[in-house]
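Student: Kindly return the folded structure for what I paste below:
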Amino acid sequence: MYPGTWAARTPDKPALVMAGSGRTLTYAELEERSLRLAHVMHDAGLEMGDVVALLSDNRPETYEAYWAALRSGLYITAVNHNLSAEEVSYIVRDCGAKALLVSPAKSELAASLDVEMPTMLTFGGDYEDALAAATAEPLAAQPHGDDLLYSSGTTGRPKGIKPPLPPIAVDEPGYVYPTVFGALYGFDEDTVYLSPAPAYHAAPLRFGGVIHTLGGTLVMMEKFDAEGALRAIERYRVTHTQMVPTMFVRMLKLPDDVRASYDVSSLRVVVHAAAPCPVDVKRRMIEWLGPIVHEYYASTESNGATFIDSQAWLRKPGSVGTALMGTVRICGDDGGLLGPGEVGTVYFEREQRTFDYHNDPDKTASTQHPEHDNWTTVGDLGYLDEDGYLFLTDRKAFMIISGGVNIYPQEIEDLFSLHPAVTDIAVIGVPDDEMGERVVAFVEVAPSAVPGDELAAELTAYARERIAHFKVPREFHFRDELPRTPTGKMVKGKLRDEYAG
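Tutor: Here you go, the predicted structure:
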């Protein structure tokens, strides 16, 4: 199934609604407009396996572009529009895009790019002219396309993740995301799914596509804010949503009377992913919403996944669950398998390798197990307990080694997640002549708190009461804002560069 299926069955049903403005795209409109755009791309010379890039804020045309690509055997590269012109230029060049679709809000950024683009259309302008001039006749063939998305670049240049194109037509079953997640979370025609995150990220983009494949309604926020999300849940009677832990924290820090003033009883499933969730935060979400909070652990690479529901999580607090796609393997630095409770690199075993890094064979090779071609890792560290539940400790790139001891920043960051003086926190290791590395914290201070030595002393005392003293940050640096992506990933490379400077 795909939007064309639902355009025939329920043409006037909203496929997409913008949460703030209420602007709506019906299934009939999504089908016709994505079909016209597919013809525009074909007439511009794009062939199966070519790439169309998208530089846009959240708006209905996002999914017109998505489905035009997926019904044409094309790759779509949705680009983070908050990047600099140089960074966007790199991605557009690296992916080899032959067409670029731009929203009016990003037209100035697009004009400053250092790329030669044979086809570039701006939503609302020449884009509408191109669609009007194109035929709405069905395509002769509709080979299934896919996304070619770039990592957040939290530890270096973004990497393009290129899967093989699915060997199916767009209206045939077998595409991985509807197949796996549709059944897992009960997505169907009655689903009203709130997407509060930017659609240039993997999970928001792909899950929106899942909703359209299965005939539900996607409610897309223009931009996340905590009370706005509650307002949208009440207004549209949202049944499912997916958030990241920082969004949970923002909602939990709303005044109790504000949270209580919104009717969220329509919710059946609240999914979270993308970044580790502090135990106290998740426990409070379950206490507030009930046992409807689900979690999966995966990556843009889609090399494997785990999942856990509320009931299992309450038995195994902090776990990201058991295998959903692939088999979890925990390995030491020498590649050998580790036993229960032993921290090592998290690999997923699949029948075959599922991705390559575009234009980067060395990086691709670095993800592979030294002895097994079909075991891959994205660099996370963790352990399995005796029941096979996976617990993540941190990313290998973020681990601090101080005095020969491994320190995982995630544990320290989780400790402060609900502290009233802390809006956000990032912990890094910096060079130290004596210890090798020392622990340093960057803190985004809550409006009610005053940054300075007194607050640093308070946070130090708070930590020393709760964790081993060697893990307590030796320095606290206060900032108005920390460099976190909208899907919750902290860009620690920027903090390391700032500290070094």
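
Student: C-alpha only now, for contacts and for neighbours.
Tutor: Will do.

Student: May I ask you to confirm that residue 46 belongs to a strand?
Tutor: No: looking at residue 46 with DSSP: H, G, I helix; E, B strand; the rest coil, it is coil, so not inside a strand.

Student: what sits against the closest residue to it other than its chain neighbours?
Tutor: Excluding its sequence neighbours, the residue lying closest to residue 46 (C-alpha to C-alpha, 6 or more residues apart in numbering) is residue 98, at 6.9 Å. Residues counted as contacts of residue 98 (C-alpha atoms under 8 Å, 6 or more residues apart in numbering) are 46, 50-53, 117-119.

Student: run this one through as well so I can compare:
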Amino acid sequence: METAAFQFAGQDIPWLLAGWAARQPDKTFLIWAPHSGPGRSWTYAEFWADVRRVAAGLAERGITPGDKVLLHADNCPEGLLTWYACATLGAVTVTTNTRSAPDEVTYFAEKTGCVAAVTQPEYADLVTAAAPDLKWIAVTDAFEALYGDPDTLPAREADPLAPAGILFTSGTTSRPKAVVHTHANALWAARIAPSTLRMTAADTYLVYLPFFHVNAQSWSIWTTLGAGGTIVLQPKFSTSRFWDVVTAHRVTHISLLPFVLNAILGQQPPAAHTLKAGVFGAVIPELDAALGFSVLPAFGMTETVTPAITAGPGLPPAPRSMGRSTPGYETLIVDPETGEVCADGRPGELRIRGTRGVALFAEYYDDPAATAKSFTDDGWFRTGDIVRLGETGDLVYCERDSDLLKVGGENVSAREVEDVCRQVPGVADVAVVGGPHPMLDEVPVAFVILRPDAADSGDIGAAVIDRCREALADFKVPRAVHVVDEFPRATLDKVAKNQLRDRARELAAH
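Tutor: The predicted structure is shown next:
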């Protein structure tokens, strides 16, 4: 038995659920708090019972261990039940962004070899058209039709390193990569994150970020499962209902993004609220004072499963830093060109090391070349993020790879957008960078060089945006297209995207 698997021998995700259902059957695990219509709650025992019913129904429909099931849905209880039912059965849930264009859904389903899908009524036609080879599609408005007899569930030995879920993440490549998380990844997050994110059995995590992202799946839900706490699930973030939900359900923990911060800071919080912690990217004392609760620094990626850099116990990290390595992870800052360790405060690429399939993701699905490229020979994962070492050993974020944008919490590959823009007749070359946005932090902005025979530049701009709307999720579509004669160049004749970002800010200001 591999050393990694030995650490979780006899354990997997259904083992975790069953354990809590036995130890605290009447404790509330999940509260569904929709913006309209009736809500509902599940105790740990009720949730485990429904997971087993759905797992039995999936088995009756032909789903077997290792099969991939597409979950294309906004936050909803049926989505959680499907994910944990697949894990219980030994199948793998492929969670996809509901803002994706049909071509993207086709890619997701074909890349992972999905055999079936669960979706919501508003997405049923899209999934049917985008993935015609699926054996069946279940829709959440008739979800109970999936229920089967849990007594018929086939016995399955725990395999901690078996895949449990696949999430698609946009790096700097033109196509999103399929990140494989194992059962051991979930168990690792459940074991480590409660202490680093200060979560206890008495705490409640409000989940409004989408379930198809690692923040909801792992940082929020696996952390809560590890602590034996409670989840409050919303379809999406609601500015108008935020404090009402926090107060009604005595929420203690949330995840923060810039647009969430902007919304919360625009309201007067209740005099006596229960919020204790907001998980964010850095130590910002001014935010603590403005919000009235602690802002916990945390850095992680889909590939790191849970935050790999956090505040940790002891003395607090320096202001504006992300904290220090989470136990179980190692961090290093290196010059990306020479590999020299940057221990003197110089910016360099952040690299993270941990056990694959446990602290780090297992692999990029069906992409051994991308998996190999993302790791050094001695096991360091290349994040592509630029950081520096602070005076007291804290890690300070500098910038991300210029080809990776962060649009309202969504990762966007500039290269993927550029590849679509190049499909427009008349476009000779294109460079996509992040431009400023008051709520989303940044949005894609395209700089285009025209072919000599191109049509009017205004028509090209509209054509570029129209083509991107056809092929890409809405958050990937450029908000502006600027025609230029040439790109500024840096060393080795690379496009100087830093100068283009400056130009995008100047144009947005006018």
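
Student: corresponding residue for the residue nearest to residue 46 of the first structure in the second structure?
Tutor: Correspondence of residue 98 of the first structure to the second structure, assessed by TM-score structural alignment: residue 115.

Student: Ok, residue 287 of the first structure next?
Tutor: Using TM-score structural alignment, residue 287 of the first structure lines up with residue 289 in the second structure.

Student: Distance check, the nearest residue to residue 174 of the second structure once chain neighbours are set aside against residue 51 of the second structure.
Tutor: Excluding the flanking residues, the one nearest residue 174 of the second structure by C-alpha to C-alpha, 6+ apart is residue 416, at 3.8 Å. Shown here: residue 416 of the second structure relative to residue 51 of the second structure, a distance of 37 Å by C-alpha to C-alpha, to the nearest Å.

Student: Mind listing what's buried along the longest helix along the first structure?
Tutor: Ranked by number of residues, the top helix in the first structure under DSSP state H is helix 27-43. Neighbour-count burial for helix 27-43 of the first structure flags 27-41 (criterion: 16 or more other C-alpha atoms under 10 Å).

Student: Ok, stretch 454-465 of the first structure next?
Tutor: 455-456, 459-460, 463.

Student: Kindly report the same for stretch 338-350 of the first structure.
Tutor: 338-339, 343-350.

Student: before we move on, back to that, in JSON lines, list the contacts of residue 98 of the first structure along with neighbour count, secondary structure and distance to residue 192 of the first structure.
Tutor: Listed next are the contacts of residue 98 of the first structure as JSON lines, based on neighbours: other C-alpha atoms under 10 Å; DSSP: H, G, I helix; E, B strand; the rest coil; distance: C-alpha to C-alpha, whole Å:
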{"residue": "46", "neighbour count": "21", "secondary structure": "coil", "distance to residue 192 of the first structure": "34"}
{"residue": "50", "neighbour count": "20", "secondary structure": "coil", "distance to residue 192 of the first structure": "32"}
{"residue": "51", "neighbour count": "25", "secondary structure": "strand", "distance to residue 192 of the first structure": "30"}
{"residue": "52", "neighbour count": "28", "secondary structure": "strand", "distance to residue 192 of the first structure": "28"}
{"residue": "53", "neighbour count": "28", "secondary structure": "strand", "distance to residue 192 of the first structure": "28"}
{"residue": "117", "neighbour count": "14", "secondary structure": "coil", "distance to residue 192 of the first structure": "37"}
{"residue": "118", "neighbour count": "11", "secondary structure": "coil", "distance to residue 192 of the first structure": "38"}
{"residue": "119", "neighbour count": "16", "secondary structure": "strand", "distance to residue 192 of the first structure": "35"}
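
Student: quick check, nearest of the residues you listed to residue 235 of the first structure?
Tutor: residue 53 (32.9 Å; C-alpha to C-alpha).

Student: Go ahead and confirm the closest one touches residue 97.
Tutor: Yes: look at residue 53 of the first structure against residue 97 with C-alpha atoms under 8 Å: they come within range, at 5.8 Å.

Student: Make sure residue 461 of the first structure is indeed in a helix.
Tutor: Yes: under three-state DSSP, residue 461 of the first structure falls within a helix.

Student: how near is it to residue 455 of the first structure?
Tutor: For residue 461 of the first structure, the distance to residue 455 of the first structure - C-alpha to C-alpha - is 10 Å.

Student: what do you get for residue 186 of the first structure?
Tutor: 46 Å.

Student: How about residue 262 of the first structure?
Tutor: From residue 262 of the first structure over to residue 455 of the first structure (counting by C-alpha to C-alpha), the distance is 34 Å.

Student: Confirm that residue 93 of the first structure sits in a strand.
Tutor: No: with three-state DSSP as the criterion, residue 93 of the first structure is located in helix rather than a strand.

Student: Residue 115 is in contact with that one, correct?
Tutor: Yes: between residue 93 of the first structure and residue 115 there is a contact under C-alpha under 8 Å: 6.6 Å.

Student: okay, and the common contacts of those two?
Tutor: Between them, residue 93 of the first structure and residue 115 share no contacting residue, judged by C-alpha under 8 Å, 6+ apart.

Student: what helix or strand does the aligned residue in the second structure for residue 86 of the first structure sit in?
Tutor: When the second structure is aligned by TM-score structural alignment, residue 86 of the first structure is paired with residue 103. Per DSSP states H and E: residue 103 of the second structure is located in helix 102-112.

Student: Show residues contacting that helix.
Tutor: 68, 70, 94, 96, 126-127, 129-131, 168, 178, 365-366, 471-473.

Student: average offset between that helix and the first structure?
Tutor: In the superposition against the first structure, helix 102-112 of the second structure averages 1.1 Å from its aligned positions (mean C-alpha distance after the TM-score superposition for the first structure).

Student: Return the set of buried residues in that helix.
Tutor: In helix 102-112 of the second structure, counting by 16+ other C-alpha under 10 Å, buried: 102-106, 108-109, 112.

Student: Then stretch 494-501 of the first structure?
Tutor: Quick answer for stretch 494-501 of the first structure (16+ other C-alpha under 10 Å): residue 495.

Student: Output the contacting helices and strands for the strand or helix carrying the residue nearest to residue 174 of the second structure.
Tutor: Assigned by DSSP H and E, residue 416 of the second structure belongs to helix 414-421. Judged by 3 or more C-alpha pairs under 8 Å, 6 or more residues apart in numbering; DSSP states H and E, helix 414-421 of the second structure is in contact with strand 427-437, helix 457-471.

Student: Sounds good, over and out.
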